[in-house]
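Visitor: have a look at this prediction, sequence included:
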Amino acid sequence: MIRRFRGQTGGDMSSTDEEAFGEDNTYELGLVVLARGSPELDSLSSNEWAEAGCSRMGPWDRCPGACRYIKMVRSRAFEIAEERASHGTYAYCRHNDGYIGFRGAVVLPRTTEEVSRAVKLLSSLSIPFNVSGGRHATSGTASMGPEGAVIDLRRMRGVSVDAAAHTVTFEGGCLWSDVDDAAWEHGLATPGGTVADTGVGGLVLGGGFGWLSGRHGLTIDCLVSVEMVLADGSVVVASDDEGGDKDLFWAVRGAGASFGVATRFTSRVFPQGNVWSGALVFPFERAAEVVGAVNEHLEVEEGDQAVMLAPGYGPPGPDGARAKAVAMYVFHNGTAAEGARYFAALLALGPVLNATAEMPYRLVNRQLDHLVTPGARWQHGVAHMTGPVDAAAFVAAASKFYAYVDCELASSGGAQDLRNTVLGFEIFPWAKACSVPATATAHSNRGRYYNVGLVMNWTDASRDAEVRRFKKELADLISETMYHPKASRESGSNIAKSSQYLYGNYLDQPISAEGAFGDNAVRLRELKARYDPENRFDKLWRLADRK
């Protein structure tokens, strides 16, 4: 018999859920079992629930502690059907339709103690689990099949600012908008994600960079401490301060997702005023001129400016057609007048759209939100390039992208399934990041090279393999024609010599530890054996053999 169960989005149990479990069918694992109301549930005997790993508790209204906040549907005693989830249910993955599915368990803690209890419980039952923060990633590492669990931190979004100490403390389920907004109330800011709904945990633990990195370095370079639940359920504060775990602090700054559940971060924040930023849009035919102006920018950049080149499509015209265009997002950490003077060469090219403006810093990270809206199917890829930007190679890469999308457009009878794909050539100053030695943190990829994010967006599930194949081809082309290792070395790179120059937060496929961390992989493996000997936190890079 196939029984279909669906987890809910949040809050207390719905009436339907409560009706499905009477007093005799409510069980405790320190968790609450939730499901869609079905007469079949009532037919499950206590023995069947016990076989699923549950032990009897009391009525819902006397459910203590974590039971209200942790949801679980076990699959040992019954089969969970692969049914597509709808909006409004937990099984609808908020960001990426490519990883929609049912989980054996969904854990929704409110406190570090509840996270610890969940980790201990899941480990004791040998249930594999992943951790979900902002649910923004496309790699699937925050997803889990029906045989496992997801510890979802969405209810842990507290933020506090100590303006006198210039620090901000935020919980692991926060989004960057939570941190930006809280710090801005005090005229403060710290380097964070360039999209507001990026989760803090994934970005911080993988290194992190943003519009302020030219002035303050990577996100991890501003960290003061990280509270983490380890694989055995113990709670440790990682920091360089007296009493802090210094070895773990080294590891979590770049490889943190491999060591535990980060429940709280403390970071330095800095005085921050308004900034000048926005989009300049040019016809694709002028791409070479735009790249030339970007190269002029690279010759004089001071650390307070950044640009992002994004070849794509403009809005639909009267006939529904979308013309090829190059959007250029510019940033100057200062006034509008200063920004206009600094980017005068670009403005002189006469963009068809100028959406730049002076704005509060907390708004700058919301500019790209429309490019990565929830839903559809997403997958991230990463390539790298060095400066000066090769205009011919840039045009060739963009042309390959356009040819693929236009071919898809013709074969689908006009459907525009891939036209929301984003190619982001992220030209952020790296001098500040390069001032930190490669061995100072686990994140060793510090050099004067630039990330190219390939954010593939489509809706037709039958095309998954094809789109992923093309994404790899395009990433390989960009890295082969636009990345020059000699230029990176001569500019003062601190990149470990064995590194493959890949930014961990953009990875979507497994990679070797050396590929992700270079020479730091040796120390990381030693620390992994100490802190997570059973390899509960097994990520895209392999630091230990899978148990």
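Guide: Ah, there it is. On a predicted model such as this, the values are computed, not experimentally measured, just so you know. Numbers count the residues shown, from 1 in each chain.
Visitor: C-alpha from now on. contacts and neighbour counts both.
Guide: Will do.
Visitor: now F401: closest residue in space, sequence neighbours ignored.
Guide: L474 (7.4 Å; Cα to Cα, 6 or more residues apart in numbering).
Visitor: double-check that R468 belongs to a strand.
Guide: No: according to DSSP: H, G, I helix; E, B strand; the rest coil, R468 belongs to no strand; its state is helix.
Visitor: neighbours of it, just the number please.
Guide: Number of residues near R468 (other Cα atoms under 10 Å) recorded here: 17.
Visitor: mind listing what the nearest residue to it once chain neighbours are set aside touches?
Guide: Nearest non-adjacent residue to R468, counting by Cα to Cα, 6+ apart: Q379, 7.7 Å away. Q379 sits next to 98, 138-139, 454-457, 468, 508 when contact means Cα atoms under 8 Å, 6 or more residues apart in numbering.
Visitor: what about versus this one:
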Amino acid sequence: MREARQIGEFANQLRGHLIQPEDPAYESARRIYNGMIDKRPALIARCADVADVMRAIRFARDNDVTLALRSGGHNGAGLSLCDDGLVVDLSSQKGIRVDPQARTVRVEPGCTWGDVDHATHAFGLATVSGIISTTGVAGLTLGGGHGYLSRQYGLTIDNLLEADVALADGSLVRASAEEHPDLFWALRGGGGNFGVVTSFLLRLHPVAMVQAGPAFWSMDDAEVILKWYREFMPRAPRELYGFFAFLEVPPSPLFPSGLHGRRVCSVLWCYSGPPERADEVLAQVRGVHDPLFEHIDTVPYPLLQGLFDQFYPPGLQWYWKGDFVNEIPDEAVDKHGRHARGLPTPLSTMHLYPIDGVVQQVASDATAFAYRDCQWSSLIAGVAEDPADGDRVRDWARGYWQDLHPYSAGGSYVNFLEEEGEARVRSAYRGNYERLVDVKTQYDPDNLFRRNQNIPPR
């Protein structure tokens, strides 16, 4: 790293804290959501404000230090950390301001989606996010962002109105449709390649209560249910969202004790349309194929968003693989069933997230997110509590993915990539990749921001 004097000067310039390996806070500060990641940065700058972020960028640039960006810390590949370098830790920047008249929310990069949902729900509003409330706003948004409201309101990036960005040269700019439009285009799906976003302005929608809940079917019926789902979901009203999953029923009072530990196929439903149409729409999915368990009820949207938090706390061992999917032919259904019956641990799972509806109404080159023509984003997640099971869940996820990848659209949601190499990053962006290289070359010609799914400058 650098000389002690330079590090001391840097620490004195920060309003936040500079954490080093000898500090008591270091061990907790270097931990992220995925317990499989074990990296040891030389410095962790817990930035208090935008000025701290700009100083940290300049320090890394001027001293040729590897730079990593951490907000929520949910990146599966652990790219929010680095060995030996500097981590710009944004987790303490949690300012949120809701404008109920304009139906917007301004969010700082340390916020999680649980923070945002708490603030916006007071006004009966919400925006598009993922399915786990502890996920950071920054990482999910910059990768695209899909979740329960996507069929009705698009991706998270389709609801991003502007962003303040600290650039590699140490300056701060605002990116929007009117200001730095090329940078704004790239931020919407291009990840953290172009700078540090210090503020997001997001559009809100009138979502307070939703009708939501799971249906479980026997694993013996997995192929039948998946074939029904692949036909039903694309035809469903856009206000109805349901993601398909293979899972083991957790030992929770939410579910009948007789199902605890049983492997099932499932769909988690969310209806966010007019309440007077709820019964009509949900009648199409209630009681289908004699479920083992079904419970759809009216719940606050933040409660649905936080449903999985209790089952997937920080520190578990994660290895995931993803792909975009257009069609699920019978041969793919059969392979899904075979791998699902071999779930290696109680927490391992496979999800198919629908990304049609309003998502498909945006042109594939209108943002960096290129897979606007796809029906689903798939995630195969090997998850374990015990580090000794790490290899087992990794091997299962890789084998499952290799079997199903030939039926994919070719690339993955960038937030579901591990460290898989340049070809997989290119495939995530398809025809948008070369334009992203142009923007990268303009805003980060020396590739300071390279601890990500990297798009190198020319």
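Guide: Everything's here; your move. Because the structure is predicted, anything quoted here is derived from the model rather than measured.
Visitor: still on that earlier bit, map the residue nearest to F401 of the first structure across to the second structure for me.
Guide: Structural alignment (TM-score structural alignment) places L474 of the first structure against Y400 in the second structure.
Visitor: would you agree the residue nearest to R468 of the first structure falls within a strand?
Guide: Yes: under three-state DSSP, Q379 of the first structure sits within a strand.
Visitor: returning to that earlier point: elements contacting the helix or strand hosting the match of L474 of the first structure?
Guide: Following DSSP states H and E, one finds Y400 of the second structure within helix 390-404. In terms of contacts (3 or more Cα pairs under 8 Å, 6 or more residues apart in numbering; DSSP states H and E), helix 390-404 of the second structure is packed against strand 317-325, helix 330-340, strand 376-384.
Visitor: report the mean deviation for it after fitting onto the first structure.
Guide: With mean Cα distance after the TM-score superposition for the first structure, helix 390-404 of the second structure departs from the first structure by a mean of 2.7 Å once superposed.
Visitor: that helix: what's the following helix or strand?
Guide: helix 422-429.
Visitor: downstream of that next one, the next helix or strand is which one?
Guide: helix 433-443.
Visitor: residues in the first structure aligned with that next one?
Guide: Using TM-score structural alignment, helix 433-443 of the second structure pairs with 521-531 in the first structure.
Visitor: which other residues reach that stretch?
Guide: 230-231, 247-248, 251, 258-259, 442, 513-514, 535, 543-544.
Visitor: flag every buried residue along it.
Guide: Neighbour counts using 16 or more other Cα atoms under 10 Å place 521, 524, 527-528, 531 of stretch 521-531 of the first structure among the buried residues.
Visitor: how many other residues sit next to the residue nearest to F401 of the first structure?
Guide: With other Cα under 10 Å as criterion, L474 of the first structure counts 20.
Visitor: before we move on, what about A440 of the first structure?
Guide: The burial count for A440 of the first structure: 13, using other Cα under 10 Å.
Visitor: tell me which element the aligned residue in the second structure for it falls in.
Guide: Matched to the second structure by TM-score structural alignment, A440 of the first structure sits across from A366. Per DSSP H and E, A366 of the second structure falls between elements, in no helix or strand.
Visitor: for T190 of the first structure, see how far away the residue nearest to L203 of the first structure when sequence neighbours are not counted is.
Guide: Excluding its sequence neighbours, the residue lying closest to L203 of the first structure (Cα to Cα, 6+ apart) is N505, at 6.5 Å. Separation of N505 of the first structure from T190 of the first structure (Cα to Cα, to the nearest Å) stands at 18 Å.
Visitor: spatially central residue for the first structure, please.
Guide: Compute the mean C-alpha point of the first structure, and by Cα atoms, centre = their mean the closest residue is A137, 3.9 Å away.
Visitor: which ones are touching it?
Guide: A137 of the first structure makes contacts with 95, 202, 380, as judged by Cα under 8 Å, 6+ apart.
Visitor: can you list those in CSV and add neighbour count and distance to G104 of the first structure?
Guide: Formatted as CSV, the contacts of A137 of the first structure follow (neighbours: other Cα atoms under 10 Å; distance: Cα to Cα, whole Å):
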residue, neighbour count, distance to G104 of the first structure
H95, 21, 20
G202, 27, 23
H380, 21, 26
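Visitor: still contacting in the second structure, which of the residues you listed?
Guide: Retained contacts for the contacts of A137 of the first structure in the second structure, judged by both residues aligned by TM-score structural alignment, their matches' Cα atoms under 8 Å, are 95, 202.
Visitor: for the contacts of A137 of the first structure, which one is nearest V237 of the first structure?
Guide: G202 (17.8 Å; Cα to Cα).
Visitor: tell me where the stretch 201-350 of the first structure has helices.
Guide: Secondary structure of the stretch 201-350 of the first structure (DSSP state H, counting those that start in this stretch): helices at 213-216, 246-255, 287-300, 336-342, 344-348.
Visitor: give the other helices and strands that the last one contacts.
Guide: So the one you mean is helix 344-348 of the first structure. So helix 344-348 of the first structure, by 3+ Cα pairs under 8 Å, 6+ apart, packs with helix 287-300.
Visitor: which strands and helices lie in contact with the helix it packs on?
Guide: So helix 287-300 of the first structure, by 3+ Cα pairs under 8 Å, 6+ apart, packs with helix 344-348, helix 391-411.
Visitor: please tabulate those helices in TSV, including the columns mean neighbour count.
Guide: Putting these into TSV (neighbours: other Cα atoms under 10 Å) gives the following:
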stretch	mean neighbour count
helix 344-348	15
helix 391-411	16
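Visitor: okay if I get these as a markdown table plus distance to G88 of the first structure?
Guide: As requested, those are exported to a markdown table (distance: least, Cα to Cα, whole Å):
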| stretch | distance to G88 of the first structure |
| --- | --- |
| helix 344-348 | 44 |
| helix 391-411 | 31 |
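Visitor: of all those helices, which one comes closest to T111 of the first structure?
Guide: helix 391-411 (45.2 Å).
Visitor: that older thread, looking at the contacts of stretch 521-531 of the first structure, which is nearest G207 of the first structure?
Guide: A442 (8.8 Å).
Visitor: A strand includes the closest one, no?
Guide: No: going by three-state DSSP, the assignment for A442 of the first structure is coil, not a strand.
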